[in-house]
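Participant: Provided below are the primary sequence and the corresponding predicted coordinates.
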Amino acid sequence: MLIFENGLSMHQQMILEEIPQDISRANNLNEFPTKLSFDEAARRLVNYNKATKEKPQQAASLVPESSSCLSTLRYSMSRLEKAVVSMVEVFEEYATKDDKKQQLSGAELAELMRKELASPEFQGKVEPAVLQEAMTNLDKNHDGEINFREFSMFLATLARGYYRARNKGKGNKGKPDKPE
């Protein structure tokens, strides 16, 4: 597989180059540039993703459903890859709210948990005791803040609690992997 200087495979590079053309055709924009540098295309994709999070309906109107290249780019990652990217993006989003950009303060962690663990299904599956255990064990180096390593361990604890609750009453699946 050929990898370009920007780290993209030939297929990904072709998809990235097709995005502006699809947007231009979909919105009848004759003056829209059809050739963009990688940096400019990446910047526009980041802005599009931010707009999608903030105003999903408005952002969705920018690109038609039939835009095959954007769909391919958006869905080219596996579910696990998307989960890892999401985990990093969530940490960075909340950790960058103060001067310590690689750490979550207690207030940032509380806000993250309030906003990101709010769905009724998730809250119904993870017992409050599991959340409390995770919170108690988070700050391994006792510096009063949570680094990415500690945050990763927190997410692993949440995932384990969710798995156990989801599989409760289904034989051995809901039991811990090892005695605790």
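Facilitator: All right, it came through fine. Numbering: from 1, shown residues only.
Participant: CA atoms for contacts and neighbours, from now on please.
Facilitator: Fine.
Participant: Would you mind listing the buried residues in the lengthiest helix in the chain?
Facilitator: Longest helix of the chain, by residue count under DSSP state H: helix 148-166. Buried residues in helix 148-166, counted by 16 or more other C-alpha atoms under 10 Å: 148, 150-152, 154, 157-158, 160-166.
Participant: burial measure for Phe122, as a count.
Facilitator: 14 (other C-alpha atoms under 10 Å).
Participant: go on, Asn47?
Facilitator: For Asn47, using other C-alpha under 10 Å, the count is 13.
Participant: now do Glu18
Facilitator: 19.
Participant: Would you quantify the distance from it to Ser86?
Facilitator: Glu18 sits 25 Å away from Ser86, going by C-alpha to C-alpha, to the nearest Å.
Participant: Mind putting the buried residues of helix 148-166 into CSV with distance to Pro120?
Facilitator: Below are the buried residues of helix 148-166 laid out as CSV (distance: C-alpha to C-alpha, whole Å):
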residue, distance to Pro120
Phe148, 26
Glu150, 25
Phe151, 22
Ser152, 23
Phe154, 20
Thr157, 19
Leu158, 15
Arg160, 18
Gly161, 15
Tyr162, 13
Tyr163, 16
Arg164, 17
Ala165, 14
Arg166, 14
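Participant: List just the nearest of these to Asp39.
Facilitator: For these, the closest approach to Asp39 (C-alpha to C-alpha) belongs to Phe148, at 27.2 Å.
Participant: That closest one contacts Phe91, correct?
Facilitator: Yes - contact criterion C-alpha atoms under 8 Å: Phe148 and Phe91 qualify, at 7.2 Å.
Participant: dropping in the other structure now:
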Amino acid sequence: VLDHLDDLQALGINGLYFCPIFTAASNHKYDTIDYLNVDPAFGDKVLFTKLIQAAHQRGMRVMLDAVFNHMGFGSMQWQDVLRNGEASRFASWFHIYQTPVTPFHNPLKNAGQPQYDTFAFEEKMPKLNTANPDVQEYLLTVATYWIKTFDIDAWRLDVANEVDHHFWKRFYATVT
């Protein structure tokens, strides 16, 4: 993208929208492992900084896409839950029905259902409990980090209808 900003500007493009750029296991990157890092498939923070600065010099705004409804299976928080179950400091971050949580459900044991809420029945994307104040604080830290550190201009928020409404009020107050 950085190498083609002049071409984009010549086309009249004044905004860049990036699907999730955060560290994730899949190609689609909606299974975030680390919200505070750029996935190596896209470069690194130094390259992202150059991109933002170059876009802003051309009058272009930059919007990042994030999903605050669920995390990736490989996230530090979910892995802690798998290791420590109810004793995990992150256990209340998710909607867990039965412990210990097994990495992938056993259809004979769990009647074909995971032991926790997921996004779109995808076991690798455990749903966050966005009503939890600790989850809210973490996500607000993520949102402000990318604004303050990299000067992004906007957020696009995936699956917003499945996130606690009170959180969105806090999010709006925090980022505006």
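Facilitator: Perfect, thanks for sending it. If you're wondering where the values come from, they're calculated on a predicted model, not measured in any experiment.
Participant: Just give the TM-score of the two.
Facilitator: Here the TM-score for the pair of chains, by TM-score structural alignment, normalised by the length of structure 2, is 0.24; 83 aligned residues with a C-alpha RMSD of 6.1 Å.
Participant: what helices or strands is the longest helix of structure 1 leaning on?
Facilitator: If contacts are counted by 3 or more C-alpha pairs under 8 Å, 6 or more residues apart in numbering; DSSP states H and E, helix 148-166 of structure 1 sits against helix 120-125, helix 128-138.
Participant: Asn49 of structure 1: which of these is closest?
Facilitator: Nearest of those (C-alpha to C-alpha): helix 120-125, 24.5 Å.
Participant: Against which helices or strands is that closest one packed?
Facilitator: Packed next to helix 120-125 of structure 1, using 3+ C-alpha pairs under 8 Å, 6+ apart, are helix 148-166.
Participant: tell me the angle of the helix it packs on relative to helix 128-138?
Facilitator: 160 degrees (axes from the mean of the first three to the mean of the last three C-alpha atoms, to 10 degrees).
Participant: tell me which residues of the helix or strand hosting Asn84 of structure 2 are tucked away?
Facilitator: Assigned by DSSP states H and E, Asn84 of structure 2 belongs to helix 76-84. For helix 76-84 of structure 2, the neighbour count (16+ other C-alpha under 10 Å) marks Gln77, Trp78, Gln79, Asp80, Val81, Leu82, Asn84 as buried.
Participant: Out of these, which comes closest to Thr174 of structure 2?
Facilitator: Within the buried residues of helix 76-84 of structure 2, proximity to Thr174 of structure 2 (C-alpha to C-alpha) peaks at Gln77, which comes in at 23.3 Å.
Participant: still on that earlier bit, list the helices and strands the helix holding Asn84 of structure 2 packs on?
Facilitator: For helix 76-84 of structure 2, there is no helix or strand it packs on, judged by 3+ C-alpha pairs under 8 Å, 6+ apart.
Participant: And the strands in structure 2?
Facilitator: 15-18, 22-24, 32-38, 61-67, 118-119, 122-126, 154-158 (DSSP state E).
Participant: Which of those strands sits closest to Asp6 of structure 2?
Facilitator: Using C-alpha to C-alpha, the nearest of the strands of structure 2 to Asp6 of structure 2 is strand 15-18, at 12.8 Å.
Participant: picking that back up, mind checking the strands of structure 2 for the one nearest to Lys45 of structure 2?
Facilitator: Here strand 32-38 is closest among the strands of structure 2 (C-alpha to C-alpha), at 6.1 Å.
Participant: For that closest one, name the packing helices and strands.
Facilitator: Strand 32-38 of structure 2 packs on strand 22-24, helix 133-150, going by 3+ C-alpha pairs under 8 Å, 6+ apart.
Participant: got JSON lines for the helices and strands packed on helix 148-166 of structure 1, with distance to Arg25 of structure 1 too?
Facilitator: Compiled in JSON lines, those are given as follows (distance: least, C-alpha to C-alpha, whole Å):
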{"stretch": "helix 120-125", "distance to Arg25 of structure 1": "41"}
{"stretch": "helix 128-138", "distance to Arg25 of structure 1": "49"}
